[in-house]
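Asks: this is a predicted model, with the sequence first.
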Amino acid sequence: MTNRFTAVSMATLVLAAAAQTAGALQFGDAMPASTVQMKSVTGKEVTLGEAAGRKGTLVIFSCNHCPWVKAWEARIAALGNELPAKGIGVVAVNSNDPAAYPGDDYADMVARAKARGFTFPYVVDSTSDVARAFGATHTPEAFLFDGAGKLVYHGAIDDNAQDPAKVKHHYLADAADALLAGRPIAVTEAKAIGCSLMLRPKG
């Protein structure tokens, strides 16, 4: 895993820990872009509203090429496959321009979802407008909404991408557990680290 985080690869990454995006959603904001149709790796068109769960919805901006996504991907898959049965819908969204990031095209998404065993929708944001609506800037970046569609958590998966055994704070999983239990969420935003989203040009 250490090899994935060399100085060379780090040069291509954006460290969101320095500052959260000014345009990102704030705690309590409503889920945007909930009616936008996005193509899933199954070939079906899906909206965030359709994928929403009775108790909440988790939207994760992801991709195929990013070493940070790859480091967290097993944990993302496990949580994403578990939550829908508990009432939290899950959608992974790829907003990257495949012309800028080879390996992020639709065919690669299909292969990636199959390899990782995703049972939740992995969709392509074909205009990148969903990412813009969320203010998302990197991958992975999680947005957890409650059953009323209000943002209750935004940020990192946990505090250690490289070594799952050394995780001290399971930010996203803990937020989901608290939401399901009806408890206050202790950490509503955690600074995240990831690769820069390369959005398609507007127009």
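Replies: Everything's here; your move.

Asks: drop to CA atoms for contacts and neighbour counts, all remaining ones
Replies: Fine.

Asks: toward the C-terminus, what is the element adjacent to the biggest helix by length in the chain?
Replies: What stands out as the longest helix in the chain, according to DSSP state H, is helix 67-82. Going down the chain from helix 67-82, the next helix or strand is strand 88-94, by DSSP states H and E.

Asks: ok, and what's touching that next one?
Replies: 48, 51-63, 80, 83-84, 104, 120-125 (Cα atoms under 8 Å, 6 or more residues apart in numbering).

Asks: related to what we said a few turns ago, just how off-centre is the longest helix of the chain within its chain?
Replies: 9 Å (Cα atoms, centre = their mean, to the nearest Å).

Asks: and the angle from it to strand 88-94?
Replies: Angle of helix 67-82 versus strand 88-94, following axes from the mean of the first three to the mean of the last three Cα atoms, to 10 degrees, is 150 degrees.

Asks: elements contacting helix 67-82?
Replies: helix 106-116, strand 194-196 (3 or more Cα pairs under 8 Å, 6 or more residues apart in numbering; DSSP states H and E).

Asks: ok, structure two:
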Amino acid sequence: MAAVPPVCDFGWPAVDSRLPSVDGETLSILDQAGPNGLVIAFICNHCPYVKAVITRIVRDAQDLSSAGVGFVAISSNDANAYPQDSFANMKLFAKQHGFTFPYLYDEDQSVARAYNAACTPDFFGFNKDLKLQYRGRLDASRKEAGEPDLRRDLYLAMLQVAQTGNGPQDQIASIGCSIKWKDAA
């Protein structure tokens, strides 16, 4: 089922946590920030919205690194109910798509809850002070990748954040599959 996150809560502070990475390390989320900001992307392996744009996510993460913006992806889906999103499959997904950024596993879903993540993909763009400046879409793609020349919303917004510290006032929310929450114990 498709989900749409709320609009950007400008100035909301990033929340840190230490999570296991597909490279075998345990990493701090906020340690992935560059000198000009950080993008935190909630994704997963099986979502058709993510699969449609994963090459664009990897491209934009690489391009943003040149602007001093760090990038980290987090999977928070219930892997018991969705085995395609298991940690072992996260490792394969990252390798298959040439991730140049950390891919972290939020097994207990505490980070997704702290961020109020709604869908995959769900992008949070922070300035150098780690204050939220962007919560919008990657581009106009949906379950299928859009045309190659689509406006790169996330990339352009984060370039603005890197240069000015402020995100655009007009943002279009991402859309994707809802986070697959575990049943409450």
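Replies: Received it, and whenever you're ready, just let me know what you need. As the structure is a computational prediction, the values presented were derived from the model and not from experiment.

Asks: send over the TM-score of the superposed chains.
Replies: Remark: TM-score between the superposed chains equals 0.91 [TM-score structural alignment, normalised by the length of structure 2]; 184 aligned residues with a Cα RMSD of 2.0 Å.

Asks: related to what we said a few turns ago, counterpart of the longest helix of structure 1 in structure 2, which residues?
Replies: Using TM-score structural alignment, helix 67-82 of structure 1 lines up with residues 48-63 of structure 2.

Asks: same question, stretch 39-53 of structure 1
Replies: Using TM-score structural alignment, stretch 39-53 of structure 1 pairs with 20-34 in structure 2.

Asks: quick one: terminal-to-terminal distance for that stretch?
Replies: Using Cα to Cα, to the nearest Å, one end of stretch 20-34 of structure 2 lies 20 Å from the other.

Asks: now do stretch 118-125 of structure 1
Replies: 18 Å.

Asks: of the contacts of strand 88-94 of structure 1, just the buried ones, PyMOL syntax please.
Replies: Buried members of the contacts of strand 88-94 of structure 1, defined by 16 or more other Cα atoms under 10 Å, are picked up in PyMOL with:
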select buried, resi 48+51+52+53+55+56+57+58+59+60+61+62+63+80+83+84+104+120+121+122+123+124+125
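
Asks: mean deviation, the longest helix of structure 1 versus structure 2?
Replies: Comparison of helix 67-82 of structure 1 with structure 2 after fitting gives an average deviation of 0.9 Å (mean Cα distance after the TM-score superposition for structure 1).

Asks: angle of that helix against helix 106-116?
Replies: Using the same axes, to 10 degrees, the interaxial angle of helix 67-82 of structure 1 with respect to helix 106-116 works out to 60 degrees.

Asks: report the buried residues of helix 67-82 of structure 1.
Replies: Counting neighbours by 16+ other Cα under 10 Å, helix 67-82 of structure 1 gives 67-73, 75-77, 79-82 as buried.

Asks: and stretch 133-141 of structure 1, by the same measure?
Replies: For stretch 133-141 of structure 1, by 16+ other Cα under 10 Å, it's 134-141.

Asks: and that stretch, which stretch of structure 2?
Replies: Using TM-score structural alignment, the partner range for stretch 133-141 of structure 1 is residues 114-122.

Asks: how far out from the middle of the chain is that stretch?
Replies: Centroid displacement of stretch 114-122 of structure 2 relative to its chain, using Cα atoms, centre = their mean, is 8 Å.

Asks: which residue is the nearest non-sequential neighbour of residue 35 of structure 2?
Replies: Counting by Cα to Cα, 6 or more residues apart in numbering, residue 68 is the residue found nearest to residue 35 of structure 2 once chain neighbours are left out, at 5.4 Å.

Asks: could I get the contacting residues of the spatially most central residue of structure 2?
Replies: Structure 2 has residue 41 as the residue nearest its centroid, 0.6 Å off, counting by Cα atoms, centre = their mean. Applying Cα under 8 Å, 6+ apart to residue 41 of structure 2 gives the contacts 71-74, 121-124.

Asks: top of those by neighbour count?
Replies: residue 121 (33 neighbours; other Cα atoms under 10 Å).

Asks: next up, the contacts around that residue.
Replies: Residue 121 of structure 2 neighbours (Cα under 8 Å, 6+ apart): 41-44, 49-50, 174-177.

Asks: tally of neighbours for residue 147 of structure 1?
Replies: 18.

Asks: same thing with residue 14 of structure 1?
Replies: 17.

Asks: looking at the helices and strands packed on helix 67-82 of structure 1, which is buried most?
Replies: For the helices and strands packed on helix 67-82 of structure 1, ranked by mean neighbour count under the definition mean count of other Cα atoms under 10 Å, the leader is strand 194-196 at a mean of 22.

Asks: give the aligned range of that one in structure 2.
Replies: Under TM-score structural alignment, the match for strand 194-196 of structure 1 is residues 176-178.

Asks: quick one: contacts of the matching stretch?
Replies: 1-4, 47-50, 118-122, 142-143.

Asks: equivalent analysis for stretch 68-87 of structure 1, please.
Replies: So stretch 68-87 of structure 1 is in contact with 1, 53-56, 62-64, 89-91, 116-120, 139-140, 157, 161-162, 173, 180, 193-195, going by Cα under 8 Å, 6+ apart.
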